[in-house]
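> Fold the following, please.
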Amino acid sequence: MITYKDSGVDINKGDELVESIKRKVKSTYGKRVYEGVGGFAALYEITADKLLSVGTDGVGTKLKIAQQLGIHNTIGIDLVAMCINDVLCTGATPLLFLDYLACGKLDLKTSESLIDGIVNGCKQSECALIGGETAEMPGFYQEDEYDLAGFAVGEVFKKDLIDGKKIKEGDTIIGLASSGLHSNGYSLVRKIISETDHLKMALTPTKIYHRVLSSLLKDHRENILGLAHITGSGFLNISRMNANFDYVIDNVPGFDEIPPIFSILKELGNLDLKEMYQTFNMGVGLTIVTDDPKNITASLNKMGEKYWVLGKTQRGSERIILKNNDIVLN
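A predicted model of the protein is given here:
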């Protein structure tokens, strides 16, 4: 049985780094920093009533699969998705995106394919690709290697901010379906699968939740109390909405309800279920906490969105309780 740590990724060490640098980071803050390191996106005051919501991310070693298969026109969607979905968790409207491409040797065809994906993602997010940087770095990257990073900015009125502070005991947790693995856990994925068909399945682009959330927020903003992007650390992201609660999941989607790549990984890697839920999104790409599940689910049904009513919140200490599987994540 292999674990994420066995593949070379130590999530706990990453968390320790964040904790260790918080004081240094906060020493740079001025009065207009509304919310800094720790959330899905940072918040910066631009007027008395409006905030910028900003986030940055990459695609991780999913890039290796794109490079191995020579498929470069979708990985840019992942880049935009990883940044935009974080910004969306504050209730913000996306405004703009910037990208950074580093490579060993600039290949025009590959680079244009990468930009095609980024443009696709920006169009899905209704934000402007307003700038970027390309760095050719021979001797640092191999000639056929590249890396990507992105930076997204959105805006939200203070009165419309979603920060999880209004979550109460007994609120409902709704999970929106993912398109697949999205862009996390790939160091483990690459240890397990090698067949081309499986790799192509793993390359499925990350779902961007802008349009569905835009519609929900237009009609139900006051009833959407928390949003969580399920990325690295899997279901543990749910508790980032509000640390004063446990999140009791009594309707975990079954393997037959989610993309087949998850069951393939479990079987070929002999993966422990707990390890999977704290590494992958397990078919749930974004969660919503609401006090009006009836109308939220009615809207999701109208849009044709796949979702699950996962469970409820209860007073606690950030635990994710998966009752179906007798698993507790914390």
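> Please count neighbours and contacts with C-alpha atoms only from this point.
OK.
> List the residues that contact the closest residue to residue 213 other than its chain neighbours.
Closest residue to residue 213 apart from its sequence neighbours, by C-alpha to C-alpha, 6 or more residues apart in numbering: residue 88 at 7.8 Å. Residue 88 makes contacts with 94, 154, 209-210, 213, as judged by C-alpha atoms under 8 Å, 6 or more residues apart in numbering.
> all strands of the stretch 201-330 of the chain, in order?
Assigned by DSSP state E, counting those that start in this stretch, the strands in the stretch 201-330 of the chain fall at 224-229, 245-249, 284-290, 307-315, 320-322, 327-329.
> Packing partners of the fifth one?
Counting contacts by 3 or more C-alpha pairs under 8 Å, 6 or more residues apart in numbering; DSSP states H and E, strand 320-322 is packed against strand 245-249, strand 327-329.
> in what helix or strand does residue 51 lie?
Using DSSP states H and E, residue 51 maps to strand 50-58.
> And that strand, how far out from the chain middle?
13 Å (C-alpha atoms, centre = their mean, to the nearest Å).
> could the helices and strands packed on strand 320-322 be laid out in JSON lines, adding distance to residue 77 and mean neighbour count?
As requested, those are arranged in JSON lines below (distance: least, C-alpha to C-alpha, whole Å; neighbours: other C-alpha atoms under 10 Å):
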{"stretch": "strand 245-249", "distance to residue 77": "30", "mean neighbour count": "24"}
{"stretch": "strand 327-329", "distance to residue 77": "30", "mean neighbour count": "16"}
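> And the ones you listed: which comes nearest residue 188?
strand 327-329 (19.2 Å; C-alpha to C-alpha).
> residues making contact with the closest one?
235-236, 274, 278, 319-322.
> tell me which strands and helices the lengthiest helix in the chain is in contact with?
Longest helix in the chain, counting residues (DSSP state H): helix 108-125. Where contact means 3+ C-alpha pairs under 8 Å, 6+ apart, helix 108-125 is packed against helix 75-88, strand 128-136, helix 210-220.
> The same query, at a cut-off of 7 Å, please.
Counting by 3 or more C-alpha pairs under 7 Å, 6 or more residues apart in numbering; DSSP states H and E, the packing neighbours recorded for helix 108-125 are helix 75-88, strand 128-136.
> still on that earlier bit, any idea which of the contacts of strand 327-329 has the most stuff around it?
Taking other C-alpha atoms under 10 Å as the neighbour criterion, residue 235 ranks highest of these with 30 neighbours.
> before we go on, could you also do this sequence so I can check it against the first one:
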Amino acid sequence: MSDAYKKAGVDLTAGYAALKTVKQLSGNDQLGAFGGVFPLTDQDLTDPVLVAGSDGVGTKLLVAIAAHQHTTIGIDLVAMCVNDVLAQGARPLFFLDYLGLGKTEAARVQAILTGVVAGCRQAGAQLIGGETAEMPDMYTQDHYDLAGFAVGIVSRQDLLDPANVRAGDVLIGLPSNGLHANGFSLVRDILFKQHDLPLETVLPELDHSLQEELLRPTQIYVESVWPLLAQHRIASMAHITGGGLIENVARALPSGLSAELALGSWPVPAIMTVLSRLGQLTPQDLRETFNLGLGMVLVVHPEQVAATLAQLAAVNQPAYRVGRVGVGETPVVFKEATHG
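Sure thing, here's the model as predicted:
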């Protein structure tokens, strides 16, 4: 390899080793070409359209770096992309990743890519390419950044559209796996800047360390939700990411209709209570920033509710009736749950 390039801080040999690693992990010997290839000949769809999504992991990466724990952050990356594609009604087909880092350390790169491959398998998507870029002047030795790109497919007439929603529809919430990968700038500010808590801290509300809680990987919903989409049981759907419940549920509704979420109708993870207490956050702060325990919200016509819940139960996917769609100009409102 070029001695001049190595003196500048870039180890091409390590990059080649990283490519070999991801080939072995994914089982795709075609990786390393100038572009990834995916055949569409076996897609038995009428008027098919491709749905693409791109995302990153945000400052959750800084928690992974501080913890020296990189094996699940790749799952977060895949999840953030494929869940967005799924929320449009599409089945994920393939995924590409970008890893930029200060130094290509083999064990760390393998851990990161192991997560990416695991996420792709959970999503039923093929990893067809990516890029690992060593940039010592861009990142410090221990830092890196991740970005991902997913593409799915669906018949045009089956694309989910807020226009499909009507008053009286039922909101079904699928639980998150904790914080997922959103709101971490606020999380880190509260826990590490305001309170200087070590990652090993076990708080009264939690039965495990902050490190374990914060690095829970984002749930991938493809396996449990795609069969519902294939059977046309879902009218619209919201992936709860940045902007929390309020912004994302609103994106799944047309103008003039309002999501009425019933407080207490689903379990809120203890980490939300921790952040509220330590950060003196208001309920509005929490709702605008975090998923509050719901990673995906499905909007379902009343006649489809029983079959939808039964199908989710059959695949061991927990689900909760969390509200209904009403008429109103405020896109998302929170109401006390009614009983009996």
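> So after superposing, what's the score?
The TM-score (TM-score structural alignment, normalised by the length of structure 1) is 0.80; 275 aligned residues with a C-alpha RMSD of 1.6 Å.
> Now for the contacts of strand 327-329 of structure 1: which two are most distant?
Using C-alpha to C-alpha, those span at most 13.1 Å, a distance reached by 274 and 319.
> From residue 273 of structure 1, how far off is whichever residue in structure 1 pairs up with residue 277 of structure 2?
Under the alignment (TM-score structural alignment), residue 277 of structure 2 maps onto residue 267 of structure 1. For residue 267 of structure 1, the distance to residue 273 of structure 1 equals 11 Å [C-alpha to C-alpha, to the nearest Å].
> burial measure for the corresponding residue of structure 1 for residue 161 of structure 2, as a count.
Here residue 161 of structure 2 is matched to residue 163 in structure 1, going by TM-score structural alignment. Neighbours of residue 163 of structure 1 under the rule other C-alpha under 10 Å: 21.
> Tell me who's in contact with residue 163 of structure 1.
90, 226, 241 (C-alpha atoms under 7 Å, 6 or more residues apart in numbering).
> Is it in a helix, a strand, or coil?
For residue 163 of structure 1, the assignment made with DSSP: H, G, I helix; E, B strand; the rest coil gives coil.
> Wait, a strand at residue 96 of structure 1?
Yes. Under three-state DSSP, residue 96 of structure 1 sits within a strand.
> And the aligned partner of it in structure 2, how far from residue 175 of structure 2?
Using TM-score structural alignment, the partner of residue 96 of structure 1 in structure 2 is residue 94. As judged by C-alpha to C-alpha, residue 94 of structure 2 and residue 175 of structure 2 stand 25 Å apart.
> Trace residue 139 of structure 1 over to structure 2, please.
With TM-score structural alignment as the criterion, residue 139 of structure 1 lines up with residue 137 in structure 2.
> now that match, nearest residue through space, not along the chain?
residue 102 (7.2 Å).
> My guess is that neighbour contacts residue 133. True?
No. Counting by C-alpha atoms under 7 Å, residue 102 of structure 2 does not reach residue 133; the two are 8.4 Å apart.
> quick check: the helix or strand that the strand holding residue 51 of structure 1 is followed by aligns to which part of structure 2?
Remark: after strand 50-58 of structure 1, the chain's next helix or strand is helix 62-69, criterion DSSP H and E. Aligned by TM-score structural alignment, helix 62-69 of structure 1 corresponds to residues 60-67 of structure 2.
> Give me the buried positions along the matching stretch.
For stretch 60-67 of structure 2, the neighbour count (16 or more other C-alpha atoms under 10 Å) marks 60-65 as buried.
> if we can go back for a sec, among the strands of the stretch 201-330 of structure 1, single out whichever gets nearest to residue 43 of structure 1.
Smallest distance to residue 43 of structure 1 across the strands of the stretch 201-330 of structure 1 (C-alpha to C-alpha): 15.3 Å, for strand 224-229.
> now the closest one and helix 75-88, what's the angle there?
Orientation check (axes from the mean of the first three to the mean of the last three C-alpha atoms, to 10 degrees): strand 224-229 of structure 1 against helix 75-88 gives 150 degrees.
> What helices and strands are in contact with strand 224-229 of structure 1?
strand 284-290.
> Where in structure 2 does the strand it packs on fall?
Going by TM-score structural alignment: strand 284-290 of structure 1 matches residues 294-300.
> what sits up against that stretch?
169-176, 233-240.
> Please identify which of these is nearest to residue 260 of structure 2.
residue 171 (8.5 Å).
> That closest one: neighbouring residues, count only.
26.
> Which position in structure 1 pairs with it?
For residue 171 of structure 2, the aligned residue in structure 1 is residue 173 (criterion: TM-score structural alignment).
> measure its match to residue 156 of structure 1 for me?
Residue 173 of structure 1 is 23 Å from residue 156 of structure 1, by C-alpha to C-alpha.
> quick one on the thing from earlier: nearest to residue 300 of structure 1, out of the strands of the stretch 201-330 of structure 1?
That would be strand 307-315 among the strands of the stretch 201-330 of structure 1, by C-alpha to C-alpha, at 7.7 Å.
> nearest spatial neighbour of residue 52 of structure 2, skipping sequence neighbours?
Residue 52 of structure 2's closest residue in space is residue 151 (C-alpha to C-alpha, 6+ apart), at 4.3 Å.
> isn't that neighbour right next to residue 94, touching?
Yes. Here residue 151 of structure 2 reaches residue 94: they are 5.6 Å apart, a contact under C-alpha under 7 Å.
> Pick out the residue nearest the middle of structure 2.
The residue lying closest to the centre of structure 2 (C-alpha atoms, centre = their mean) is residue 80, at 2.9 Å.
> ok, that residue - contacts?
By C-alpha under 7 Å, 6+ apart, the residues touching residue 80 of structure 2 are residue 55.
> Which residue in structure 1 aligns with residue 210 of structure 2?
By TM-score structural alignment, residue 210 of structure 2 lines up with residue 198.
> And the residue lying closest to residue 304 of structure 2 once chain neighbours are set aside, how far from residue 225 of structure 2?
Distances taken as C-alpha to C-alpha, 6+ apart put residue 233 closest to residue 304 of structure 2, at 5.9 Å, once the chain neighbours are dropped. For residue 233 of structure 2, the distance to residue 225 of structure 2 equals 10 Å [C-alpha to C-alpha].
> higher neighbour count, the two?
Set side by side, residue 233 of structure 2 and residue 225 show more neighbours around residue 225, with 25 against 19, by other C-alpha under 10 Å.
> Many thanks, have a good one.
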